[in-house]
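Visitor: what follows is a predicted protein model with its sequence.
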Amino acid sequence: MIYPPRFLSKPLLLALCVSGTFSDAIAAATDQLPTISVVGSREKAFTTNAVQLGAFRDQTGLDTPLTVQVVTRELLDAQASTTLFDALKNTAGVSRAQIGGGVYDNLSIRGIGAENRANYRLNGALPVVNLIEMPLENKARVEALKGVSALYYGFVSPSGIVNMVTNRAGNTPVTSVEVRADHKGSRNIHGDLARRFGDRQQFGARFNLSAGEVALGAPGYEGERYFASAALDWRATDMLSFKLDLEQIKKDVPEPMAIVVPTAVNGRITLPSPPNPDLAYTNPDWQHTDARADHVLLRSDLRINDRWAATLEAGRAETKRERVSSQFQKYDLATGEGEMQAFLQYGQAYSNDNLRLELAGMVDTGPISHELTLGYTANKRFQAGPVGSSVTMGQNLYTPRAIAWRNVTAPTVFNPSTITDKGGYLLDRLRLPGDLQLLAGLRYSDYENRAVEGATGKVTTYSTNDVSSSLGLIWSVQPKLSLYTSYIEGLEEGGTAPGNAVNAGEILKPALSKQAEVGIKGDFANWQFAAAVFNIDRTQAYTNAQNVYALDGLARYRGVEASLAGEVLPRTALYATAMLLDAKQRQAADARQIGKRPENSSQKAVSLFIEHKLLAVTGLAINTGVYYTGNRAVNALNQAYIPGVTLLNAGASYRTKLMGNETTLRLNIENLANKRYWAATGKGTLGVSESRTVKLAMKTSF
């Protein structure tokens, strides 16, 4: 185990630290600073004024010519969100892929898989490794930048960027404790402490500490999680400031079995019935994933003068896992009897070392104002993904049984690889007469992939450089309404040829993606809306008729998205999104795939969350959420589809005072109808859903 002492000791420790000794120590250090009240406008319900992604950091949504959806802290709290998928289920077109959750959230955006080592960011900068559950306790918001994003982020999947923005110390001190539990046996306690201090309030510190037990209600599914973070900042002078973020995440839980898609018969696949989630998660007590992640991110901002500023960001994300996973295969559809193959993968290690230098400023040329951003970024990505041994044993899909451990001594073979992605970029935002903005950007990328075959020691190296571009046009029709169009190119890794190909082991050149988008955005008194039409052409690799693995494939993702958020009626706020997607294979080695839908892509998706604050009972609010995802193909030949599903959630919250302290009580019920469904598919597997979950929470601020 990589965990601190037993969970039962943690609530006492946290409560003492947050409400007593630790709080007193901070108060003493800050010379008993009084509470400072700031008078200003409050963010509207479920909406925000700015995004914190890429080259558009601190820009308003109206000035961002791409689809960006922001899930605010208020919305996260109302839904009792604890995972990334909990947050992003509110953004239509985001779905689970391959697995059904439990250990971490493998996500797909617009039918395209998000790369777990590159597409997830902390504070818009550091690429964290999404192979462990990303905590939300210390996050102010979760953002999804949909589509191609190479200008700022380099070699990434064209699915989009998922960004987590941390909470920091504000002018109002924070001391709070929250206790959460659900009827399946999960329980968690979380402490949040924030202060500003110094003679000019130049120092800020915010600490979060959380610990708990994880359960899904199924026999054998019990584990632990632990999380700690610090967000520190220092305004050294009026011109120079520093921010430091530290996170440590630990989670040790059984990993749910992946269900292998059956073999096609006469060109069709018959899928099994979704099993009972409260049984399907049954695992041997030895089948655990024991993971730890550490994140550190330092940012420094220097205001050179009134028109120019420089930013330096440097960070490291590191994840290590001791993993025993399994898949269920060769089973009888009627009886559920089959075999479970368990894979031992000890010593998994992943890291990202990231550096960014940026200079931003303004230059006027006659009536045209140029907002220039010139930057350099370098990311070194290492992974040691071992190929371990495996063991096969009998099991049943519908009535799982306990399985004893079998000793396996086969050695683990490591295949380490290092990817270096460096690049320089230039973005010019031209503010033109007539309320027009023209955005033009170029990125030069220098890429190298070095892989070592563990069994033979053979080293394979591939390097390349390329230039990608982006263009955008924004017309402010009114101060609160804008029209935009944009074009952006992206690069992602081309992949490595499989062992059965003629060019086995060859690392392909980067794959090019192109995206065009046209949209409208509005930001009014109490609500915001956006709508866009998009088209993504994505180059893909496959093994062609000559048995050569090559970048000859092409998939097209074309669709429409819309969103509406805010207080649409007095005391009633909503967050609604919808997407229609027409995704098709345009070129493929197998002619039967042409015209077919890419796997795990849904043609329709809708999310709707409504919260109403009752006038008759002060402090009481009720909410409901409806989430629909259409059917999704299990493979490129569309030989079967997991059915579409509509899920219903409900909840209530009550704000009051207990012993003079502000307290919020919450009740949330997820999957209210207790539906059984396939939550995900992709890469030849099916992910099991979760059953109805009743959550309770109490948060007290001191």
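Guide: Yep, it's here.

Visitor: please make it C-alpha for all contacts and neighbour counts, starting now.
Guide: Fine.

Visitor: center of the protein, which residue is that?
Guide: Note on the chain: the residue nearest the mean C-alpha position is Val162, at 4.5 Å, using CA atoms, centre = their mean.

Visitor: three-state assignment of it?
Guide: strand (DSSP: H, G, I helix; E, B strand; the rest coil).

Visitor: so it sits against Leu145, correct?
Guide: Yes - counting by CA atoms under 8 Å, Leu145 is a contact partner of Val162 at 6.6 Å.

Visitor: between those two, what contacts are shared?
Guide: The overlap between the contact sets of Val162 and Leu145 (CA atoms under 8 Å, 6 or more residues apart in numbering) is empty.

Visitor: before we move on, the earlier item: who touches the residue nearest to the centre of the chain in this structure?
Guide: Counting by CA under 8 Å, 6+ apart, the residues that Val162 touches are 119-121, 142-145.

Visitor: so can I have CSV of those showing distance to Glu358, neighbour count and secondary structure?
Guide: Listed next are the contacts of Val162 as CSV, based on distance: CA to CA, whole Å; neighbours: other CA atoms under 10 Å; DSSP: H, G, I helix; E, B strand; the rest coil:
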residue, distance to Glu358, neighbour count, secondary structure
Asn119, 20, 24, coil
Tyr120, 20, 24, strand
Arg121, 17, 22, strand
Val142, 24, 23, strand
Glu143, 22, 24, strand
Ala144, 23, 23, strand
Leu145, 21, 21, strand
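
Visitor: now, which of those residues sits nearest Trp234?
Guide: Of all the contacts of Val162, Arg121 has the smallest distance to Trp234: 22.6 Å, by CA to CA.

Visitor: show me where the stretch 1-150 of the chain has its strands.
Guide: Under the criterion DSSP state E, counting those that start in this stretch, the stretch 1-150 of the chain contains strands at 68-72, 94-96, 107-109, 112-113, 120-122, 126-127, 139-146.

Visitor: before we move on, back to that, just flag the most distant two among the contacts of Val162.
Guide: Within the contacts of Val162, two members stand farthest from each other by CA to CA: Asn119 and Val142, at 13.2 Å.

Visitor: ok so Ser653 is a helix residue?
Guide: No - counting by three-state DSSP, one finds Ser653 to be strand, located in no helix.

Visitor: I'd say it and Thr663 touch.
Guide: No - with contact defined as CA under 8 Å, Ser653 does not count as touching Thr663 (10.3 Å).

Visitor: who touches both of the two?
Guide: Overlap of the contact sets of Ser653 and Thr663 (by CA under 8 Å, 6+ apart) is empty.

Visitor: structure B:
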Amino acid sequence: MSHPVHAQAILPAFRINQLAGLLLLSGMISMAYMPRAYAEAVQESHAALPAFNIAAGSMDQVLNAYARQTGILLVIDASLTQGKQSRGLRGQYDVLPGLNAILTGSGLQAVVQDNGSYKLQKALQPLPATAGAVDTLPEVAVSSARVAEDHSIYAGAQVARAGRAGMLGQRDFLDVPFNVTNYTAETIANQQARSIVDVLQNDPSVRQTSARTNINEDFSIRGFTVASQDIALNGMYGLAPYYRVPVEMAERVEVLKGPSALLNGMPPSGNVGGSINIVPKRAGDEALSRFGVSYMRDSVYGGTADLGRRFGENNEFGVRLNGMYRKGDTAIDQQKLEEFMGSLALDYRGERLRVTADFINQQETINKVVRQFQADTGLTKMPGAPDNQLNYPGYGHSQMKDRSMVLRGEYDVTDAMMVYAGVGRRTSLMDAVAGNPILKSTSGNYNSTPIWQLFEVKSESFEAGSRIKFDTGPIGHQVSVGATKVIQNTDLSMVALLPGVLVNSNIFSPVYIGIPSTSGFADNKTKYTAMTLTSFALADTLSFLDEKVQVTLGARQQRVEQQAYLFSTNSPYDKSALTPVGGVVFKPQENVSLYANYIEGLSQGQQAPVGASNAGQIFSPYKTKQREAGIKVDWGKLATSVSVFEIEKPSAITSGGTYSVSGEQRNRGVEFNVFGEVADGIRILGGGAYTQGELVKNASRALNGNTAVGVPDWQISLGGEWDPVPVPGLTLTSRVIYTSKQYVDQANNLSIPSITRFDIGARYKTVLNATPVTLRANIENLFNRDYWNTSNEGYIYLGMPRTLLLSATADF
């Protein structure tokens, strides 16, 4: 297929990408071999030492794993290790040096007792460098408390303690008056996540709302849509890949539930269900050269590379390179996939200045891309779910290209005042032939129209702000001020490839056709929308009684400028609104946090769709209001939280042919979250959520009291991990994901039944020829259940078939 105009537009970028790829490859190879001469020389003299590959975690967890592997008797005083974390242990060590390597930076040391056992005690002097280590570069201690806090992880290493609370900065999960979960890179790797949707399935309040191999990935949080384009990168909107976000370059995936206009500003598509932030990986203090290979059913093979180094007298300069490539046949009939992701993360870590730069290039091609269904107005009942391996609509392809770059800096003016600024740019291109199938009958008949879609989005994002700490008598203050700006311009071309022709088929026996040719059709894109989001915010977190009580008060002034070009009736759109927040945290004990918040979200006005008598009309921005309260408890190695919430969001309906914002969707719910270790070697992650999504205050009274579309009463996501003691290095995993009945239309005439999905897995960590190796195997949808799922907009799609995932990674 040839598109001359489009090809000319991307040719320079393609050449640049080739050059960047060659530079990336050469950098990976050279960095991978820098430490080899040193390592090989040391290995010759220490070949007899045992090798270890113990993951980071709580101090107790790492010490117990070490004791099991070495067979030593280790006496641990729980009061000394409580709350402490360890980086784990990798390489070859003698017993005592290995123990002290685990204890580095903890203020503790190990000593040998008369009976041959080992005991922990407070260090009498700084621990010397461990002379028994092999294949491990010298360790550098970082004195910055901020760096240590940013990367702290909770027991079990599945969740990080601290995450970004928007303009409020890094906060421990107990100190944030919101429901937050910060998933770690270890969780991403162990679950063999291919994109952000695989990570978010751990959260009971989050659900995927689009087909896994669809053009885009969208989500629902607390029963409200969160579009893929609304995912933040390093705290800034408009910069993450537009339609599907890879996670190989992610150190953390941070989820904050509920509206968050004050914290983060208004996202580009105006979602109010919650905010999702990607924290890119940074080079650690230890050199990293990790390579992996992977396999996914049916025959998708791939490879990954993850390289990190720090340079400078004090390790102040860091470089982190991540690469991923996958290609092959998926589990869906006749579908082929090819994916590439390359990222470069640079950082400078000075005494007062911190600077980061991130560059991401992602490309994805799917042949026979699937699309979600729409229910025809005459459909009276949903048919049963067909075979999940079948392909719908049975033709089409999508090609995505995203390029992002972000530069951020922070500077400590004094110990009590810091300033920050960031700037970024993203270009997203899509070339797709697809068509949404319209489900026509209970027997499964559907039709579709092949559409050639060319889509280009250019985004620029800016932010600046400051955080200042001071006291007024017994009251502490952290004042946060910030400004953000997102500029987004979208060009679009949509061409019906078979004018006046419908492709008819049936979900139980689909007809696959070739991809309709685009030859002879013009591929000129025209302006679709232009949007500028500008905001200014001010917040103060007041602390009382030695920070046992923290109160956050603030507001953000948001301006929305928007222009839609496809409708001649449209005029430029310029509206402003103020969104406040109030939050309180009360800690009666150091490990218990009671919290409450009132916060508002802001969304740009909805646009009347094609077919309505007022098509193209844009309505004023609307506010969404949330009230929430909850309790969080850190039990030492296990953390739990219970939240109750109410969110009120204006909703729109089409009545008498006219589209209007004349109602409200009110979601009320209770959430339970849990993560950590329930016992040594047993970890748990997930929880449950109960939500009542109700339509109220509608001009059409027949809708009042109905259940909102795509809002199930119950959602459960609960996963567990077990390390069998008799087999060191082995971990067995399982997970259940349950979603109760959902309605597909506002009238509640159409519904889909409940869904229960089971996943299982195993991984094994070992050392081969002094090289730590991790083998992983996961099976998603173990029992290969066929099921429907839906979105908050009423789109319907099929769940993925049973999927086997295999991978092996090695640290050289």
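Guide: That came through, no problem. Just so we're clear, the structure is a prediction, and the values are computed from it rather than from any experiment.

Visitor: superposed, what's their TM-score?
Guide: After superposition, the two chains reach a TM-score (TM-score structural alignment, normalised by the length of structure 1) of 0.91; 683 aligned residues with a CA RMSD of 2.8 Å.

Visitor: before we move on, the earlier item: which of Ser653 and Thr663 of structure 1 has more neighbours?
Guide: Between Ser653 of structure 1 and Thr663, counted using other CA atoms under 10 Å, Ser653 has the larger neighbour count: 23 against 19.

Visitor: and the gap between that one and Ala621 of structure 1?
Guide: For Ser653 of structure 1, the distance to Ala621 of structure 1 equals 5 Å [CA to CA, to the nearest Å].

Visitor: go on, Leu512 of structure 1?
Guide: Distance check for Leu512 of structure 1 against Ala621 of structure 1: by CA to CA, it reads 48 Å.

Visitor: Arg299 of structure 1 now?
Guide: 39 Å.

Visitor: also Asn526 of structure 1?
Guide: According to CA to CA, Asn526 of structure 1 stands 18 Å off from Ala621 of structure 1.

Visitor: which residue in structure 2 lines up with Ser389 of structure 1?
Guide: In structure 2, the residue matched to Ser389 of structure 1 (TM-score structural alignment) is Ala496.

Visitor: count of neighbours near its match?
Guide: There are 17 residues near Ala496 of structure 2, going by other CA under 10 Å.

Visitor: got a list of what the closest residue to it other than its chain neighbours touches?
Guide: For Ala496 of structure 2, ignoring the flanking residues on the chain, the nearest one in space by CA to CA, 6 or more residues apart in numbering is Ile451 at 4.6 Å. Shown in contact with Ile451 of structure 2 (CA under 8 Å, 6+ apart): 433-435, 494-497.

Visitor: same thing with Gly375 of structure 1?
Guide: By CA under 8 Å, 6+ apart, the residues touching Gly375 of structure 1 are 356-359, 424-426.

Visitor: Tyr104 of structure 1 now?
Guide: Residues near Tyr104 of structure 1 by CA under 8 Å, 6+ apart: 130-134.

Visitor: and for His288 of structure 1?
Guide: If a contact means CA under 8 Å, 6+ apart, then His288 of structure 1 has 252-255, 322-325 as its contacts.

Visitor: again, only using 10 Å
Guide: For His288 of structure 1, the contacting residues are 103, 221-223, 251-256, 322-325, 344, by CA atoms under 10 Å, 6 or more residues apart in numbering.

Visitor: got a ChimeraX select line for the buried ones in those?
Guide: Buried residues among the contacts of His288 of structure 1 (16 or more other CA atoms under 10 Å), as a ChimeraX selection:
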select :103,221,222,223,251,252,253,254,255,256,322,323,324,325,344
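
Visitor: now, among the contacts of His288 of structure 1, which is nearest to Gly336 of structure 1?
Guide: Lowest distance from Gly336 of structure 1 to the contacts of His288 of structure 1 (CA to CA) belongs to Pro256, with 16.6 Å.

Visitor: that older thread, dump the contacts of Ile451 of structure 2 to CSV, plus distance to Asn322 of structure 2 and secondary structure.
Guide: Conversion of the contacts of Ile451 of structure 2 to CSV gives the following (distance: CA to CA, whole Å; DSSP: H, G, I helix; E, B strand; the rest coil):
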residue, distance to Asn322 of structure 2, secondary structure
Val433, 31, strand
Ala434, 31, strand
Gly435, 34, coil
Met494, 35, strand
Val495, 37, strand
Ala496, 39, strand
Leu497, 39, coil
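
Visitor: which of the residues you listed also appear as contacts in structure 1?
Guide: Among these, the ones still in contact in structure 1 (both residues aligned by TM-score structural alignment, their matches' CA atoms under 8 Å) are 433-435, 495-497.

Visitor: reduced to three states, what does Glu313 of structure 1 come out as?
Guide: Put simply, Glu313 of structure 1 is strand when judged by three-state DSSP.

Visitor: aligned to it, what sits in structure 2?
Guide: By TM-score structural alignment, Glu313 of structure 1 lines up with Gly422 in structure 2.

Visitor: please identify the helix or strand for the spatially closest residue to that match that is not a sequence neighbour.
Guide: Spatially, and ignoring its direct neighbours in sequence, Gly422 of structure 2 is nearest to Arg408 (4.1 Å; CA to CA, 6+ apart). Using DSSP states H and E, Arg408 of structure 2 maps to strand 397-414.

Visitor: list the buried residues in that strand.
Guide: Within strand 397-414 of structure 2, the residues that count as buried by 16+ other CA under 10 Å are 397-412.

Visitor: same check, this time on stretch 335-346 of structure 2
Guide: For stretch 335-346 of structure 2, using 16+ other CA under 10 Å, the buried residues are 335-346.

Visitor: among the strands of the stretch 1-150 of structure 1, which is nearest Val502 of structure 1?
Guide: With CA to CA as the criterion, Val502 of structure 1 lies closest to strand 112-113 of the strands of the stretch 1-150 of structure 1, at 27.0 Å.

Visitor: tell me which stretches of the stretch 701-812 of structure 2 form strands.
Guide: Going by DSSP E, counting those that start in this stretch, the stretch 701-812 of structure 2 shows strands at 714-722, 730-739, 742-743, 751-752, 755-768, 771-780, 788-790, 796-798, 803-811.
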